[in-house]
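> Pasted the sequence and its predicted model underneath.
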Amino acid sequence: VGLKSTTPTVACALSNTLPALTFVMAAVLKMETVRLGTPSGQAKVLGTVVCVGGSMIMPFYKGPLLKVWASPMHWRYAEHATDATTLPSGNAAIVGDVLIILSCVAWAVWFILQSKMSERFSAPYTSTTIMSLMAGVQCAGISVVMDRSVSAWKLGFDIRLYAALYVGVVGSGIAFAVMSWCIQSRGPLFVSMFSPLMLVVVAVVGWAILEEKIHVGRYLPSVLPSSSLGCIWCFGARGGR
């Protein structure tokens, strides 16, 4: 609902607040050592600020268009896709931004809970199965309340079926199992710090499949923090543990 009420660019930018939210929660719960007086603590804080600050530039600065070669993987579906003629504005855009931020808060809470749960139940595949089953039941109930038409539940051999399979198999099954394993191994903050790389993947896949244009201001503010963030945070993690 938040994505529908705002623009994709703003939604991606706001989702990059996830590392900062996770960092604050982990620090408050004493799951991460900060120690601002030490180089390691300063590195963690600097990494979070660089990550979030760089990502926040995207909604306000588009920048020049990068001239890159045409993609050989262009997907024909993109030719029939319709672009939105109007962008959300006013109260609708504000509601969308708030919902995206709340979803990031919920995601950060999941990172924290997953870290605590792995201490007593170190079975990422089982926990992912249980979580996906519960999410499926909840989404089915919400869908019935929001849209009771039978046509909304029909799936053919088209983009709706492919999207549902991808989200279910890759986006939920594989992704959450891998994240659960990583959280168990390295902790919640380490995993959340790599969320800004989503924009890098979006830029590459969007250009390759949908022939989307790449603007410097839209992706560079996220690419630079993402590439430097790993070095900054790993330095802080080594010195602080």
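Looks like it arrived, so ask away.
> contacts, neighbours, all on C-alpha from now
OK.
> So in the chain, which helix runs the longest?
helix 90-120 (DSSP state H).
> Provide the contact partners of the helix or strand just after that helix at residue level.
Sequence order places helix 124-146 as the next helix or strand after helix 90-120, per DSSP states H and E. Residues from elsewhere that reach helix 124-146 (CA atoms under 8 Å, 6 or more residues apart in numbering): 118, 172, 173, 176, 177, 178, 180, 181.
> Could you measure from the closest residue to the last one other than its chain neighbours over to residue 137?
So that's residue 181. When the adjacent residues along the chain are set aside, residue 181 lies closest to residue 124, with 5.8 Å between them (CA to CA, 6 or more residues apart in numbering). From residue 124 over to residue 137 the distance is 20 Å, taken as CA to CA, to the nearest Å.
> one more structure, for comparison:
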Amino acid sequence: MEVLNMRAQSSLLKSLGTLVSIGGAFIVTLYQGMPIYIFSSSPTQFSLLNANETQPNWALGGLYLFGSCIFLSLTYITKTWIARDFHSEILITMISFFFETIVAAIVTFLAEDDTSVWTPSISIVWIAILFGALEVGVVNTVQTWACGKKGPLFVAMFKPLQMIIAVVMGVSFLGDILHLGSLIGGTVIAIGFYTVMKGKAEEESEKEVVESRLAYSSEEEDSASHKEPLLRNNVNV
């Protein structure tokens, strides 16, 4: 689905931009740095002691997240493969949600001992369910459409940008403190994203040039095959 020719500038830009974006994501995750106070008063921060006490097995969590990234990449590839042959993004999303609901029900049945989780109460739970269904449905439909149009790499490159958006939303609405590591990592992610998009644009322009040349050569061959010879040798027997 993706062309990787290291002699071509477009492939070099895509590979380099991907590595730069991954590096920026690591900077945001692993390096905190000094705090940057945008407002005069420093907001209160959520303590991570409770999170560390309730979820001490970070290695297992990291392994699960790694598996999630692998399956998410396979999902983008599968969506691209299906969307290019079957042009109905809403139906593809509905079928995928049907099977995801079955898998989620099986996992919930095995993981939860309390039967009350199957009966949501009339409270914020219903709002969360409805909002989640609407948000996930719209996002998956748009992702399926974009996979069919641009391919899985184009869609996957927007994932690191979610870290930047999460930082901005957290600082703006949740009172989080902006740190230097988030600022540097976000800048690196943006540079990598722009590099990949530039490589994709050059690749599409190169593809258009090749297609136009092939179309022009085929038209010349067709016109040459329809031409009649100027001289004919008439042989009278």
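Noted; the coordinates are in hand. Because the structure is predicted, anything quoted here is derived from the model rather than measured.
> Please report the TM-score between the two superposed chains.
The TM-score (TM-score structural alignment, normalised by the length of structure 2) is 0.76; 203 aligned residues with a CA RMSD of 2.8 Å.
> coming back round to it: between residue 124 and residue 137 of structure 1, tell me which one has more neighbours.
Here residue 124 of structure 1 and residue 137 are compared on neighbour count by other CA atoms under 10 Å; more neighbours surround residue 124, at 21 against 11.
> Map that one across to structure 2 for me.
Here residue 124 of structure 1 is matched to residue 89 in structure 2, going by TM-score structural alignment.
> which of the contacts of helix 124-146 of structure 1 are buried?
118, 172, 173, 176, 177, 180, 181 (16 or more other CA atoms under 10 Å).
> Pull the contacting residues for the residue nearest the centre of structure 2.
Centroid-nearest residue in structure 2: residue 156, 2.4 Å away (criterion: CA atoms, centre = their mean). By CA under 8 Å, 6+ apart, the residues touching residue 156 of structure 2 are 73, 76.
> Can you give me the distance of the counterpart of it in structure 1 to residue 155 of structure 1?
Aligned counterpart of residue 156 of structure 2 in structure 1: residue 192 (TM-score structural alignment). Look at residue 192 of structure 1 and residue 155 of structure 1: by CA to CA, they are 34 Å apart.
> what are the ranges of the helices in structure 1?
Under DSSP H, structure 1 gives helices at 8-15, 18-28, 39-56, 77-80, 90-120, 124-146, 159-166, 175-186, 188-192, 197-210, 216-240.
> can you put the ones you listed in JSON lines and add distance to residue 62 of structure 1?
What follows is the helices of structure 1, written out as JSON lines (distance: least, CA to CA, whole Å):
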{"stretch": "helix 8-15", "distance to residue 62 of structure 1": "10"}
{"stretch": "helix 18-28", "distance to residue 62 of structure 1": "22"}
{"stretch": "helix 39-56", "distance to residue 62 of structure 1": "12"}
{"stretch": "helix 77-80", "distance to residue 62 of structure 1": "22"}
{"stretch": "helix 90-120", "distance to residue 62 of structure 1": "19"}
{"stretch": "helix 124-146", "distance to residue 62 of structure 1": "35"}
{"stretch": "helix 159-166", "distance to residue 62 of structure 1": "29"}
{"stretch": "helix 175-186", "distance to residue 62 of structure 1": "30"}
{"stretch": "helix 188-192", "distance to residue 62 of structure 1": "26"}
{"stretch": "helix 197-210", "distance to residue 62 of structure 1": "14"}
{"stretch": "helix 216-240", "distance to residue 62 of structure 1": "4"}
